[in-house]
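**Student:** Okay, structure incoming, though there's no sequence with it:
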């Protein structure tokens, strides 16, 4: 099926963005990726045309919008490590909030009226009830969550004052890798629990840390709703089609509605891999909530989203398979990655 629709994907070289651009390309969309490679990898780009640029560079952004007639923007580019946001809050407000403002200004001035935004369950903070519905209070407890909530406010206000229609997707804990083994988490600084546990299995780290064993949960460790990256990517295509069909603006949770504690995840990884590794319990990190589980009824109802990988074992299997396979073609990950010839490096 061929689309004439051209979409801009900011942060398309990142973990989630790269899975989305692969699905977009396979669905026949004309994709332009805008990425500064601060955390993304050129090797993650399997579809589309790449423009190297920073969202802080408004002039560059306007050039890209002027050159292409985008029907929709999918906005992934963001900083997303909670402890880092506590340490460097201004960097997070700059990259997440101000850069969303820049992007919205471009959309408004260049007549792009459809946006799919990558948000986070961190906007809920320490929820009073789990599973969390979209109408729950948004009281984020760290600068990462606040910077993303402020971005949501900007988008909503634009929606009120203009013809912008949007779908804001609030991700819970994203994990896993593309089942074909071609895509996964490339970033060297990833902080995802399942990825770190797989690193421990593969002797890339000597131990795994549990941050906090005194949370008010069944076993004292944090509980999270893990969603497979492929299902999350599909949710973006569903959101895009929904907007193309004239759907009204929405805020939707992306999760499975099932929580697992840090201890449970670690035990699953050990069982599936058949390998034990040392686990060190240490104090809580600032900004970590005790429990975050999605009520995902709304995304099923509104988008007709049908997840295929709703299973922690599948998520762990795909992550392990990717981490083993990654060695084969990214042995130079820690050296300078050669930029493919198709990249446009003009500034």
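**Tutor:** That came through fine. Just so you know, these numbers come straight off a predicted model, no measurement behind them.

**Student:** use CA for all of it now, contacts and neighbours both
**Tutor:** Will do.

**Student:** Tell me which residues touch residue 104, please.
**Tutor:** The contact partners of residue 104, taken as Cα atoms under 8 Å, 6 or more residues apart in numbering, are 155, 158.

**Student:** okay, pairing it with this:
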């Protein structure tokens, strides 16, 4: 059987493709290449360029390949952009996911892994790690668009022979330890990506957005997870469903947070030099602090992270950024 990876030419999707191939899986990729790169797709994967809402194309892909699972990464992910273009985010993340779910069910594919987000929680009531049972109150159209997709999956699974795993990502960072892929988009807003690019001179300066949050140093706190560990959680989710496990929603994070200033200090330490930082006002839609309680992923999926080290995450991101500089890729 094969696994269809949507958005497999993007940051997390390209890591997932390599992880599946490393595990001996047959892999099919669909990506419209709006933010991804075809060169980032492992050559052993079968690639289709197109949109996940293109029902005829999806029907052809399912007909041409023996697919038993879909892992869905395709979507828009920038919180501030979602505040200025909410309808675009609902179209790309919710409406198109609805089309993909419908095509998946119509093809009789029983397993679906969904790329969700900690943004569904908004700002928790305390600085304690957040459980999956916490109140869901997203503060951005991005978070709302992902929550709507989770609801669709829940309802579809209750009406059809169909199971899903929704993984709520915390802050994904780093790059493949073997140097095969990484975060490559020139306009990426991920903090560690931007800090590494600035440290290496690809940007003249970077910004801190808000220093007056109710956190120890006034900057936002996040739980940073290495992209390789995140891909491993998807493999575990697929394994569990194939073994008969039911639908599940689980957090993916390490359970400890770092502030923006913590991360920037760590990048300076790992890289060995300082870089220019500008302090600006808060961005709309940014929660003050959010850290995962990932007990469910560990117990239900048997997920055991192997890269829980901020310095190691940063080193892998710096190595990939240096690789992009050598390639002169953007």
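**Tutor:** Alright, I've got the coordinates. Just so it is clear, the structure is predicted and the values come from calculations on it, not from any experiment.

**Student:** The residue lying farthest from the centre of the second structure - nearest residue in space that isn't next to it in sequence?
**Tutor:** Taking Cα atoms, centre = their mean, the residue of the second structure most remote from its mean C-alpha position is residue 273, at 29.0 Å. In space, not counting the residues next to it along the chain, residue 273 of the second structure is nearest to residue 199; the distance is 7.3 Å by Cα to Cα, 6 or more residues apart in numbering.

**Student:** The first structure: which residue goes with that neighbour?
**Tutor:** For residue 199 of the second structure, the aligned position in the first structure is residue 201, judged by TM-score structural alignment.

**Student:** mind checking what residue 288 of the second structure lines up with in the first structure?
**Tutor:** Under the alignment defined by TM-score structural alignment, residue 288 of the second structure corresponds to residue 290 in the first structure.

**Student:** no wait, residue 256 of the second structure
**Tutor:** Going residue by residue (TM-score structural alignment), residue 256 of the second structure aligns to residue 258.

**Student:** which residues of the second structure fall in helices?
**Tutor:** Shown for the second structure, the helices assigned by DSSP state H span residues 11-22, 55-64, 79-84, 86-89, 96-106, 141-159, 191-199, 227-242, 260-271, 295-300, 310-327.

**Student:** Give me the buried positions along the first one.
**Tutor:** Looking back up the chat, that one is helix 11-22 of the second structure. Applying a neighbour-count criterion of 16 or more other Cα atoms under 10 Å, the buried positions in helix 11-22 of the second structure are 11-20.

**Student:** cool, the fifth one as well?
**Tutor:** Buried residues in helix 96-106 of the second structure, counted by 16+ other Cα under 10 Å: 96-98, 100-101, 103-105.

**Student:** what's the answer for stretch 84-95 of the second structure, then?
**Tutor:** 86, 88-90, 92-95.

**Student:** Report the aligned residue range of the first structure for that stretch.
**Tutor:** Aligned by TM-score structural alignment, stretch 84-95 of the second structure corresponds to residues 87-98 of the first structure.

**Student:** End to end on that stretch, go ahead and measure it.
**Tutor:** Terminal residues of stretch 87-98 of the first structure lie 18 Å apart, using Cα to Cα, to the nearest Å.
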